[in-house]
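# structure of the sequence below:
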Amino acid sequence: MSKYTRKLKKMIETAPQEETAVLVALIRQNQSEHEVEEHLDELAFLTETLGAREVHRFTQRLEKPDVRNFVGTGKLEEIQAYIKHFEVDMVIFDDDLSPSQMRNLENELKVQVYDRSLLILDIFLNRAKTAQAKTQVELARYQYLLPRLTRMWTHLERQRGGTSTRGGAGEKEIETDKRIIRNQITALKEKLRKIERQGETQRKGRKGIVRVALVGYTNVGKSTLMNLVTKTDVLAENKLFATVDSTVRKVVLENIPFLFSDTVGFIRKLPTHLIESFKSTLMEIQESDLLVHVVDISHPSFEDHIAVVNQTLNELGAGDKPILLVFNKIDLVPKMPSEEELMNMSELEVEEANYLDFDKLKKVYTKKTGIEPVFMAAEDGTNIDDFRKALVEEVKKQHFKIYPHYLASQTYDLSQFDDEDEA
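Below you'll find the model as predicted:
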């Protein structure tokens, strides 16, 4: 064996092993198998974002979750046999588990069990960068975990860089952990109050300038679009929740100044504790004058994503704000052929091609929002000028509400509106 081969073998043996996961979902009475598969695709993407790899999926058609183990006895045995045979590290459920279900499943399966909320909370914990975001996520996570501590997994030792946890906590240790968590919750709430007071002071200093907030489902290209408009370098990755920290930038287009903020992406079944803890961050949305709702039009469920975002905006009390809808990633959508080309295609070919009629979509959503949507591709800059033109038009409307006697030649001192990276 050569020196190089021995070195390579040693590197492979000492390299950290990627953890594996099986995914579990129920098919409800009003759901199709296709819809559940789409949900599991998203769950697999979340799993990958955490740093683990999906190896198998289990689904079961049940009218409602089993009170004890979420899935039926037969399905639980099937999952148990699979993870034992293939030495799987964790099981991830696409729904939230009750504290008793979490305890029962970990006792039965003898591996770490995640539900959807805990998975998202851990991703947020890994992704948070600012003091406020870290505090908000830690608070949400502790509040969620407190009633879910078990003999086997306390989740308290998880570090931001990895996915492994400790086990073997006895009853006394669980009580100790609970007391530690309660103390942590109290301390984090106080820390968050201090940070929020600073944030309120910052927001008061922004009065007199239009505020625009980017919103949308996670991974739709908001940060890429922000980089295009502001010419800055905000983290943009093809991962869910690439950033959970709001970023505020000052922008001037056609001599109209405004503040442009990128906010955390929404997702279906966003954990309640997370929304509660992020209320101060989401104030950026509540206090904005205009929302730019970015949609990944290449995603087969983009209309469902629009509905999720609108529902979340309504829950935040921001559903009545002016919305500029931006259909992003048009470069990934098959272009509608000409009438002549359509004539030579079969109905099946047209259906499988999944063509989208942009003109029809424009009419439908203009009627819904009152503002004509923009179709673009932020990644390569396609139709970026159309977006800038639409953005300026809507910002002007808000600007004239603040300054009815505004003159185009007027200039502003924007030094008070420093760029900010917020939680």
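# only C-alpha atoms for contact and neighbour calcs from this point on.
Fine.
# how many residues are close by Leu109?
The number of residues packed near Leu109 is 18, by other CA atoms under 10 Å.
# wait, what's in contact with it?
Gln80 (CA atoms under 8 Å, 6 or more residues apart in numbering).
# and the gap between it and Ile12?
According to CA to CA, to the nearest Å, Leu109 stands 29 Å off from Ile12.
# same thing with Glu237?
Glu237 is 28 Å from Ile12, where distance means CA to CA.
# just Val22 next, same as before
Separation of Val22 from Ile12 (CA to CA): 24 Å.
# and if you look at Leu149?
Distance, Leu149 to Ile12, by CA to CA: 35 Å.
# swap in Glu340?
57 Å.
# just Ile297 next, same as before
41 Å.
# those two: which is more packed in?
Taking neighbours as other CA under 10 Å, Ile297 and Ile12 compare with Ile297 leading, 23 against 11.
# so who does that one touch?
By CA under 8 Å, 6+ apart, Ile297 lies in contact with Phe327, Asn328, Lys329, Ile330, Val333.
# alongside the first, I'd like the structure of this one:
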Amino acid sequence: MANKTSQPTTSPRERAFLMGVEIYGQEGLLPLADSLQELALLAETAGLEVVGELTQQLNRPHAKTFIGSGKVNELKAFVEETLAQVVVFDDELSPRHQRELEVLLGKDVRLLDRTSLILDIFAQHAKTSDGMLQVELAQYEYYLPRLTRAWTHLARQAGGGGGRSGAVGGVGLRGPGETQLEVDRRSISKRISHIKKELERVRAHRLRHRDRRKKSLIPTVALVGYTNAGKSTVLNQLAKADVYVADQLFATLDPTTRRVELPGGYKSLFTDTVGFIQKLPTTLIAAFRATLEEIAEADLLLHVVDISHPNALNHFEAVEETLVDIDAGHIPVITALNKIDLLNDPEKAQLAVEHYPRAIAISALENTGLKELKALLQKSLYETYTPILVRLPYQEGNLISIFHEAGKIERIEHERGGVMIQGRLPGRLIAQFDGWEILSEDINSKDEVA
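Okay, the predicted model is just below:
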């Protein structure tokens, strides 16, 4: 008889129970049921098994426990019935709410809110040292006000980030009269300060790269969109690249830049950035500032929308709101309505185009509509000109060169100490001349197409 070989086994996933609350007057972009469905996807992405959900509508959050005392008892009963080990709230809980609920639900139940769940996913998916630093900073800033006992709880939740440098792990000896909690908080605050300094260096490094790209006059396009909209697939098709793709939320976090050839031999640089989501934690937006600046400094945004999703318009609005939050709301946008291959009626995609700004229907997976998308990108980057009149000092030789190389000069006058140039520039370059532009009634403020 042949020997039986043992099959590898995987540890069972933790069982998670979801709790959703709708506060009158504070409704989110998604209806409560859809928001909970998204929370379930987040939980599964984090490696949890969802075993049930509960909802409540409130005029305002309960001061101590966020939900009412009766609902807490109901939640506890469901947790015991389903043998859930984790309870996940669809909102960010305050430190007080978290402490009270942890006591009432019992020490054997782990409590997460939407923010901590997203932070956990980011910790799992960050691959580069920059990305891991950004996630670590967001985790520590989130957990610091919630620290109520020994730091080991925080270190476990925060992915053990402090272990890399020992700044948090090596707590050290306590001074006279100093509690362990005070030592923990002081040590974590030092680690936060250290990470911020490291990220400032990352930010400065990326700034130098962006400056070099600007001097090369190769325009940059940032891909933005709701998580799992298909941005990485779009980039792979446009650039013939091999960016990691997975049908899950936040599959890629670290920015990836690829060169894309546009019609007519024109070149451009495309950067794939972290996907957005409704109720995106403010700690993440702050921590990912260095990454999100890649969006804010782009010449053009390519907003990828999963048009097959029932909440596509809500997702679009969530991304638009986040773009305003990161000071990128002024950048020109082209909207790519992706995944039309998943629609039962393809004509719906063409009808949807009318509801989105400068939109084009595509299927990145099946390479449908990408030729037309490239043509629209090339026209937006190289053929859309804006009238401008500037007076530049001779020391600004770089800007004078940009006007000569990329613009269309209609009049130029050499003056003492500088030069006055009137003409037209690609819209993507106008921002570089802020502070030098002369407002004149002789210039038509509307964009023209050459």
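# residues near the nearest residue to Leu30 of the second structure once chain neighbours are set aside, how many?
Counting by CA to CA, 6 or more residues apart in numbering, Leu30 of the second structure lies nearest to Asn314, which is 6.6 Å off, once chain neighbours are set aside. Using other CA under 10 Å, Asn314 of the second structure has 17 neighbouring residues.
# again with Lys215 of the second structure
Neighbours of Lys215 of the second structure (other CA under 10 Å): 13.
# same deal with Glu351 of the first structure?
Glu351 of the first structure, neighbours per other CA under 10 Å, totals 9.
# for Glu87 of the first structure, same thing?
Burial of Glu87 of the first structure is recorded as 12 neighbouring residues (other CA under 10 Å).
# how close does it get to Asn314 of the first structure?
Here the criterion is CA to CA. By it, Glu87 of the first structure lies 44 Å from Asn314 of the first structure.
# repeat that for Ala128 of the first structure.
Distance from Ala128 of the first structure to Asn314 of the first structure, by CA to CA: 25 Å.
# between those two, which has more neighbouring residues?
Using other CA under 10 Å, the more surrounded residue of Ala128 of the first structure and Asn314 is Ala128, with 22 against 13.
# enumerate every residue touching that one.
Ala128 of the first structure makes contact with Lys134, Val137, Thr243, Val244, Asp245, Ala423 under the criterion CA under 8 Å, 6+ apart.
# that one -> the second structure?
Applying TM-score structural alignment, one finds that Ala128 of the first structure aligns to Ala126 in the second structure.
# which residues does the residue lying closest to Gln60 of the first structure once chain neighbours are set aside contact?
Closest residue to Gln60 of the first structure apart from its sequence neighbours, by CA to CA, 6+ apart: Leu26 at 5.0 Å. Listed by CA under 8 Å, 6+ apart, the contact set of Leu26 of the first structure reads Val36, Thr59, Gln60, Arg61, Leu62, Pro65, Val71.
# let's see that with 10 Å instead.
Contact partners of Leu26 of the first structure, counting by CA atoms under 10 Å, 6 or more residues apart in numbering, are 33, 36, 58-65, 70-71, 93-95.
# state the distance from the corresponding residue of the second structure for it to Lys279 of the second structure.
Under the alignment by TM-score structural alignment, Leu26 of the first structure pairs with Val21 in the second structure. Val21 of the second structure sits 14 Å away from Lys279 of the second structure, going by CA to CA.
# between those two, which contacts overlap?
Common neighbours of Val21 of the second structure and Lys279 (CA under 10 Å, 6+ apart) are Ser35, Asp90, Asp91.
# nearest residue to the first one in space, please, no chain neighbours.
Spatial nearest neighbour of Ser35 of the second structure, excluding adjacent residues (CA to CA, 6+ apart): Asp90 at 7.6 Å.
# surely that neighbour touches Leu30?
No. The pair Asp90 of the second structure / Leu30 is not scored as a contact, 11.8 Å apart, by CA atoms under 10 Å.
# more neighbours, the two?
The residue with more neighbours, out of Asp90 of the second structure and Leu30, is Asp90; 24 against 16, by other CA under 10 Å.
# mind checking what that one lines up with in the first structure?
Aligned against the first structure by TM-score structural alignment, Asp90 of the second structure finds its counterpart in Asp94.
# how far away from the center of its chain is the longest helix belonging to the second structure?
Looking across the second structure with DSSP state H, the single longest helix is helix 180-215. Between the centre of helix 180-215 of the second structure and the centre of its host chain there is 18 Å, according to CA atoms, centre = their mean, to the nearest Å.
# could you single out the nearest of the contacts of Leu26 of the first structure to Arg103 of the first structure?
Nearest to Arg103 of the first structure out of the contacts of Leu26 of the first structure is Phe70 (CA to CA; 11.4 Å).
# so what's that closest one up against?
The neighbourhood of Phe70 of the first structure, defined by CA under 10 Å, 6+ apart, consists of 24-26, 62, 64, 76, 93, 95-98, 101-102, 104-105.
# which ones among those residues map onto helices?
Leu76, Gln101, Met102, Asn104, Leu105.
# and those residues as a markdown table, adding neighbour count and distance to Ile256 of the first structure?
Converted to a markdown table, those look like this (neighbours: other CA atoms under 10 Å; distance: CA to CA, whole Å):
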| residue | neighbour count | distance to Ile256 of the first structure |
| --- | --- | --- |
| Leu76 | 17 | 60 |
| Gln101 | 18 | 55 |
| Met102 | 23 | 53 |
| Asn104 | 16 | 59 |
| Leu105 | 22 | 57 |
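# ok, which pair from the residues you listed is furthest apart?
Comparing every pair within those by CA to CA identifies Leu76 and Met102 as the most remote, at 13.2 Å.
# what's the overlap in contacts for these two?
With CA under 10 Å, 6+ apart as the test, Leu76 of the first structure and Met102 both reach Asn69, Phe70.
# average offset between the host helix or strand of Gln237 of the second structure and the first structure?
Taking DSSP states H and E as the definition, one finds Gln237 of the second structure inside helix 231-239. In the superposition against the first structure, helix 231-239 of the second structure averages 0.4 Å from its aligned positions (mean CA distance after the TM-score superposition for the first structure).
# got the residue ranges for the strands in the first structure?
Using DSSP state E, the strands of the first structure run over 19-27, 52-61, 90-93, 112-114, 210-216, 247-253, 256-262, 290-296, 323-328, 374-375, 420-421.
# can you give me the neighbour number for Lys250 of the first structure?
Count around Lys250 of the first structure with other CA under 10 Å applied: 18.
# just give me the match in the second structure for it.
Checking TM-score structural alignment: Lys250 of the first structure goes with Arg259.
# do you know how far its match is from Pro219 of the second structure?
With CA to CA as the criterion, Arg259 of the second structure and Pro219 of the second structure are 10 Å apart.
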